[in-house]
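Asker: Turn this into a structure:
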Amino acid sequence: MPTAYITAPESDASTLARALVDERLAACVNQLPCASTYRWEGEVVDEDEVVLLAKTTDDAYDELRDRVLELHPHETPCIERFDEDDVLDSFAAWRAGAVESDGE
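Answerer: Purely as a prediction, here's the structure:
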């Protein structure tokens, strides 16, 4: 099962995280403040951002990525997929149940 690593401006992170969980694209999204330094359009930029770690499933990952692209304010958002080699079975089962669309 994958975790999506996403960075977002502080002003948008909570709304983005909430949408992913509300729409059952992620079971949980952790929000971690961070300071980012990157090159954009020839300039070095320093920006306070939030790292979002969105726990999802293989089946939901593509839709989660597409939804982040729709909602994210940046033209080129950071969205990376981390596939886990070892996940606690009970956590994996909870995550799968939380992402499945079963009307709960």
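Asker: contacts and neighbour counts: CA atoms only from here.
Answerer: Will do.
Asker: The residue positioned nearest the centre of the chain: what's it in contact with?
Answerer: Residue closest to the average C-alpha location in the chain (CA atoms, centre = their mean): Ala54, at 3.8 Å. Shown in contact with Ala54 (CA atoms under 8 Å, 6 or more residues apart in numbering): 3-6, 17, 26-30.
Asker: What about those, which are in strands?
Answerer: 3-6, 28-30 (DSSP state E).
Asker: Buried subset of the residues you listed as a ChimeraX selection?
Answerer: In ChimeraX syntax, the buried subset of these is picked out as below (16 or more other CA atoms under 10 Å):
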select :3,4,5,6,28,29
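Asker: for comparison, sequence B:
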Amino acid sequence: MAGEILVVFTTWPDIEMARVAAHQLVEEKLAACGNIVPGVESIYRWQGKIETSAEVLVIFKTTAARYPALEARIRELHSYEVPEIIALPIAAGLVGYLSWVKDSCS
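Answerer: Okay, here's the model as predicted:
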């Protein structure tokens, strides 16, 4: 079951957008939960320049089956031209928690 569950990282421009998106994605059963981590400072290259931005990180837990719909919905909700959406498979985890994620996304 571990390989069926993904952790998805996204960054958002502010806490309110992050909260609205997390609430909506959980409500739509595209994610079991979203952990909001405020106060992220991002340093990155964009259009040939080094940029620094204050952002909010959201860590979603979802299933591999729901990932395509989750990604599409994040893109709809997001204000960035190219939002960070990175999914990593879970190699191992508490079976009860992984089952909860799977059930919550069904």
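Asker: which among the contacts of Ala54 of the first structure gets closest to Ser90 of the first structure?
Answerer: Minimum distance to Ser90 of the first structure across those is 13.4 Å, recorded for Ala27 (CA to CA).
Asker: what do we get in the second structure for the closest one?
Answerer: With TM-score structural alignment defining the correspondence, Ala27 of the first structure maps onto Ala32 in the second structure.
Asker: I'd say that match and Ala22 touch.
Answerer: No. Look at Ala32 of the second structure against Ala22 with CA atoms under 8 Å: they stay out of range, at 9.8 Å.
Asker: ranges for the strands of the second structure?
Answerer: So, for the second structure - with DSSP E - the strands run 5-12, 33-46, 49-63, 85-89.
Asker: circling back to that earlier point, now the common contact residues for Ala32 and Ala22 of the second structure.
Answerer: Common neighbours of Ala32 of the second structure and Ala22 (CA under 8 Å, 6+ apart) do not exist.
Asker: give me every residue that touches the equivalent of Tyr44 of the second structure over in the first structure.
Answerer: Applying TM-score structural alignment, one finds that Tyr44 of the second structure aligns to Tyr38 in the first structure. Tyr38 of the first structure makes contact with 44-46, according to CA under 8 Å, 6+ apart.
Asker: Return the distance of Tyr38 of the first structure relative to Asp46 of the first structure.
Answerer: 7 Å (CA to CA, to the nearest Å).
Asker: which one in the first structure is furthest away from the centre?
Answerer: Outermost in the first structure, CA atoms, centre = their mean: Gly42 at 26.8 Å.
Asker: quick one: that one from Arg18 of the first structure, how far?
Answerer: Remark: distance between Gly42 of the first structure and Arg18 of the first structure (CA to CA) = 33 Å.
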